[in-house]
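Peer 1: A predicted structure for the sequence below; I have some questions about it.
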Amino acid sequence: MSDVKQFTYDELNEHKTRDSLWLTIHKKVYDVTAFLDEHPGGDEVLLEEAGRDGTEAFEDVGHSDEARDMLLKMYLGELKASEFAKNTTTAANGSAQSGAPAPSPVRFLMPVMVLIAWWVYRQYFA
C-alpha cells in the first residue's frame, strides 16, 4: 500500500481561501497558501484555480523548471484516481469541473484566416 496521501475534489474544495489554498496539477495536490504573496502572476491567478485542477492554466503559462521545483515544497499528495476519472468524464460530456468554457472555433480559425489573407495580398498586391 502506498504512503502517499490521496485526496478528493471535495477535500480540495474545503481549501480555496487565502487562509488555505490547495489545487491540483498533473494529478498531484499542492498547498500553495504560503506562495500567494510571492506568485509573480498575482494571487488572483491562484485563487481562481483553488480547489480544482489547475493543470491547464499552469501549462498554458509555460512555467520554468525553477517554478516546477518550487512545487515540490508544496506537495501534499495525489488526487484519487477515481476523482480524476470522474473529472475527465464530466469534461468529455461538456460540463468540465473547472467551469471553463469550451474554446471557440474562431480561436483556431483566426490564424488560418490571417495566413490566407496574407497569401492573397502577396499574390494580388505585391
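Peer 2: The structure has been received and is ready for your questions.
Peer 1: hey, let's count contacts and neighbours off CA atoms from now on
Peer 2: Will do.
Peer 1: quick one: the residue nearest to the spatial centre of the chain and residue 77, what's the gap?
Peer 2: Compute the mean C-alpha point of the chain, and by C-alpha atoms, centre = their mean the closest residue is residue 54, 2.6 Å away. Between residue 54 and residue 77 the computed distance is 15 Å (C-alpha to C-alpha, to the nearest Å).
Peer 1: alongside the first one, take a look at this:
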Amino acid sequence: MGADDKVFTLEDVSKHNTNKDCWLIISGKVYDVTKFLEDHPGGDEVLLSATGKDATDDFEDVGHSTSARAMMDEFYVGEIDASTIPNKPKYTPPKQPHYNQDKTSEFIIKLLQFLVPLLILGLAIAVRFYTKST
C-alpha cells in the first residue's frame, strides 16, 4: 500500500457484483476477488453475496486462517471511503425475563435429594412385602 492507493465509494464497489467482476470490502480495504471465485473453498456464491456492503463481519465470522489472510494482498485494489458506508444499527437483543440457571439447577438437585431416598425407601418396603407374601 503506497501513497497512490485508490479510494473507492461504496457505489463504485457495488458495481462489481458478478462472477466476471467481483469486488469486496473487508476492514476498510477493497479487494478484486474475481480470479479467486472458482478457488474459494466456500464457493463463489458466498463471495458474490458479500458484494455491495462491508463484508468484514462475514469474513471474520468464518475464522479465516493466517494463510488466507496473507492471500488477500494479491487481490488488493484500494481503500474504501468510509463515509459512503451506511452505519449499521447496533444489535440489541429482545428483552426477556431473567433466567437464573444456577437457581434452577439448585432446585432440581434439592428436589432429587428429597425424592431419591423416598423412592429407595418405597422400593425397599415393596420388596419386603413382596417377599413376605410369597
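Peer 2: Nice, I can see it. Since we're looking at a predicted model, the values are computed, not measured.
Peer 1: superposing both, give me the TM-score.
Peer 2: Scored against TM-score structural alignment, normalised by the length of structure 1, the superposed chains reach a TM-score of 0.73; 107 aligned residues with a C-alpha RMSD of 2.4 Å.
Peer 1: circling back to that earlier point, my guess is the residue nearest to the centre of structure 1 contacts residue 23, does it?
Peer 2: Yes. Counting by C-alpha atoms under 8 Å, residue 54 of structure 1 does reach residue 23; the two are 6.4 Å apart.
Peer 1: now do the helices in structure 2.
Peer 2: 10-14, 44-48, 56-62, 66-71, 101-133 (DSSP state H).
Peer 1: how much does the fourth one stray from structure 1?
Peer 2: In the superposition against structure 1, helix 66-71 of structure 2 averages 0.7 Å from its aligned positions (mean C-alpha distance after the TM-score superposition for structure 1).
Peer 1: what's the burial count for residue 52 of structure 2?
Peer 2: 20 (other C-alpha atoms under 10 Å).
Peer 1: ok, now how distant is residue 109 of structure 1 from residue 66 of structure 1?
Peer 2: Counting by C-alpha to C-alpha, the gap from residue 109 of structure 1 to residue 66 of structure 1 is 34 Å.
Peer 1: let me redo that: residue 3 of structure 1
Peer 2: From residue 3 of structure 1 across to residue 66 of structure 1, the span is 26 Å (C-alpha to C-alpha).
Peer 1: and residue 30 of structure 1, by the same measure?
Peer 2: Distance from residue 30 of structure 1 to residue 66 of structure 1, by C-alpha to C-alpha: 16 Å.
Peer 1: the two: which is more packed in?
Peer 2: residue 30 (21 against 8).
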